[in-house]
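Undergrad: can't give you the sequence, but here's the structure:
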């Protein structure tokens, strides 16, 4: 019998999740390592994205599979994290052969968390390469923490503290789909001033409070709420499935998963967001009916992404620094 689901990305067999958290810095890194190279793609809808090796995930690019995917705080300083993950993979003998050289591939997305009150006076070199290495070395199967950890450590939103979330589900055909996401949106995950989540229709059990929607919707509930300051945002994440997909199919999965981001955060994909969603396939279960089953996978991917976003906010805690943004639990108990 398979293990009971954890409602986490690690419900997908063939991958491990590792995190490195630096609370005084107010930032961190989350690394997803695949046991075997995974077919991967990306969709980038935010107006101010940042990433490393995301171009090789385009459907027209030659590379089909990657060894890891990396989520990091730190804005462009955080791009050093993928180098740390790559170093750990190289020590493990991981990578793909190019011109006779073994090269680990670890595409990355970053979010902006430089104005959250943490100590960013790190000297000449940023700490993100070391954080990336630590996250990769820590990668494990099974349970991992949510909230103000890893790439979600310093995340914020327009209304409450952001964080790292995850969720999983199974299609009618038995394919698993799971999401992991660092929620640092310029918009809000809450209906009005809360406590309700825009993702409420997709909630399983009470995974983010079980509060549903307000008794009735008022015009002020959908009023524009934006986090202050330019370049302070970005929600980054991924969905992974055990279904065997081509790179083009993985791109479609990423696009449909991104719809879950839109359902969970209002507004999304703003000019100062860098919203980026990866999709990956471990290829363990073939599709019997590719057209219908890919639609079912995408339908579920949007839901697990929305749920993961709400869970990340629900589980977050305020940073231990003066003036830190309150968490959902600080405000609503």
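TA: Done, it's in. All figures in this text were calculated on a predicted structure; none of them were measured in a lab.

Undergrad: contacts and neighbour counts: CA atoms only from here.
TA: Fine.

Undergrad: burial measure for residue 204, as a count.
TA: Applying other Cα atoms under 10 Å, we find 15 residues neighbouring residue 204.

Undergrad: again with residue 230
TA: 10.

Undergrad: any idea which helix is longest in this structure?
TA: Ranked by residue count and defined by DSSP state H, the top helix of the chain is helix 290-314.

Undergrad: point out the other helices and strands that that one packs with.
TA: Judged by 3 or more Cα pairs under 8 Å, 6 or more residues apart in numbering; DSSP states H and E, helix 290-314 is in contact with strand 164-170, strand 176-182, helix 247-264, helix 328-332.

Undergrad: how distant is the shortest one from the center of its chain?
TA: Distance of helix 328-332 from the chain centroid (Cα atoms, centre = their mean, to the nearest Å) equals 22 Å.

Undergrad: that helix: which residues count as buried?
TA: Across helix 328-332, burial judged by 16 or more other Cα atoms under 10 Å covers 328, 329.

Undergrad: against that first model, consider the following:
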């Protein structure tokens, strides 16, 4: 397993990512859009999720493909970012055909960043325009860290951020992860060594080595219920059914648990979408699906560390680079 050429989720051909944020608001939105509709699934493991159109991703539902997936800050207000994306896609003529009408299918998930010190006293919800701006910015290349949905994100003791990573399997299948890290838990130890270190490739988040797991450590902090959440997308060019995409999302949660301690708490809304473009049929539907799940978990753990590692100064809390240096 090796990183793709960009080490981004957009190493999956046909996918683009766009980010938009408002520095005064200290929040933003991120969109994953395909050149064509793609199969998608979802799995929620946190106790306080905020979502849009996730019910239609169940394998027994009519619509089997989506046009885009959205990650946003703003708590429930941020769900409007998907409306901005849908408006932009409609203007492009994209969407599920119902007679002569096109309805873009844009599931989304949000994280809570309303208490991070930004100006939240808006007169009109800003997230629709942020979603549209993110769609307009969509490209194969994009920045990590304090970008898009990760702009105002935090962890227990460090600034959060937007992360991504990819891997190419021996079969030639590509897997990628995109994540906005806004966790109640911690992503590294007191020396800045990431919990995801065993899965690091090519020194992508500092090569600090294995962390001290401190088994007697207990979570601390005073965040109110529902004020955290790590939201992610796993993508692949494999041909998957909606049921298989859902299983891929389930497997990817292992990566979240490896990289964030604790994860999937009652106070987080931790969620993973899965996206499959269908370019590469699985030679072995059982073992290749298993390998995909393993790669997805490893990619997500790496993406989480990369997002925090790349966060820019501008807290509180401090960015990783402020506390531990730029290495």
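TA: Thanks, I have it. Values in this document were obtained by computation on a predicted structure and should not be read as measured data.

Undergrad: before we move on, back to that, could you check the angle helix 247-264 makes with the longest helix of structure 1?
TA: 40 degrees (axes from the mean of the first three to the mean of the last three Cα atoms, to 10 degrees).

Undergrad: where does helix 290-314 of structure 1 end up in structure 2?
TA: Mapping helix 290-314 of structure 1 onto structure 2 (TM-score structural alignment) gives residues 285-309.

Undergrad: okay, the helices and strands packed on helix 290-314 of structure 1, which one's buried deepest?
TA: strand 176-182 (a mean of 31; mean count of other Cα atoms under 10 Å).

Undergrad: where in structure 2 does that strand fall?
TA: By TM-score structural alignment, strand 176-182 of structure 1 lines up with residues 174-180 in structure 2.

Undergrad: run through who's touching that stretch.
TA: 4, 7-12, 71, 149-150, 153, 160-169, 230-238, 292, 295-296, 299-300, 303-304, 307 (Cα atoms under 8 Å, 6 or more residues apart in numbering).

Undergrad: how does it look with 7 Å?
TA: Stretch 174-180 of structure 2 has contacts (Cα atoms under 7 Å, 6 or more residues apart in numbering) with 8-9, 11-12, 149-150, 161-168, 230-237, 295-296, 299-300, 303-304.

Undergrad: how close does it sit to structure 1?
TA: Its aligned residues in structure 1 lie a mean 0.1 Å from stretch 174-180 of structure 2 after superposition (mean Cα distance after the TM-score superposition for structure 1).

Undergrad: hey, where'd the strands end up in structure 1?
TA: 15-22, 27-44, 51-52, 65-72, 96-98, 101-103, 108-110, 164-170, 176-182, 236-243, 276-285 (DSSP state E).

Undergrad: what's the spacing between the fourth one and its chain's center?
TA: On the basis of Cα atoms, centre = their mean, strand 65-72 of structure 1 sits 11 Å off its chain's mean C-alpha point.

Undergrad: and if you look at the fifth one?
TA: Averaged C-alpha coordinates place strand 96-98 of structure 1 at 27 Å from its chain's average position (Cα atoms, centre = their mean).

Undergrad: that one packs against which elements?
TA: The contact analysis (3 or more Cα pairs under 7 Å, 6 or more residues apart in numbering; DSSP states H and E) places strand 96-98 of structure 1 against strand 101-103.

Undergrad: repeat that for the first one.
TA: Based on contacts counted as 3+ Cα pairs under 7 Å, 6+ apart, the elements that strand 15-22 of structure 1 packs against are strand 27-44, helix 128-137.

Undergrad: which residue numbers in structure 2 go with it?
TA: Counting by TM-score structural alignment, strand 15-22 of structure 1 corresponds to residues 15-22.

Undergrad: give me the contact list for the matching stretch.
TA: 10, 27-35, 130, 133-135, 137-140, 142, 147-148, 151.
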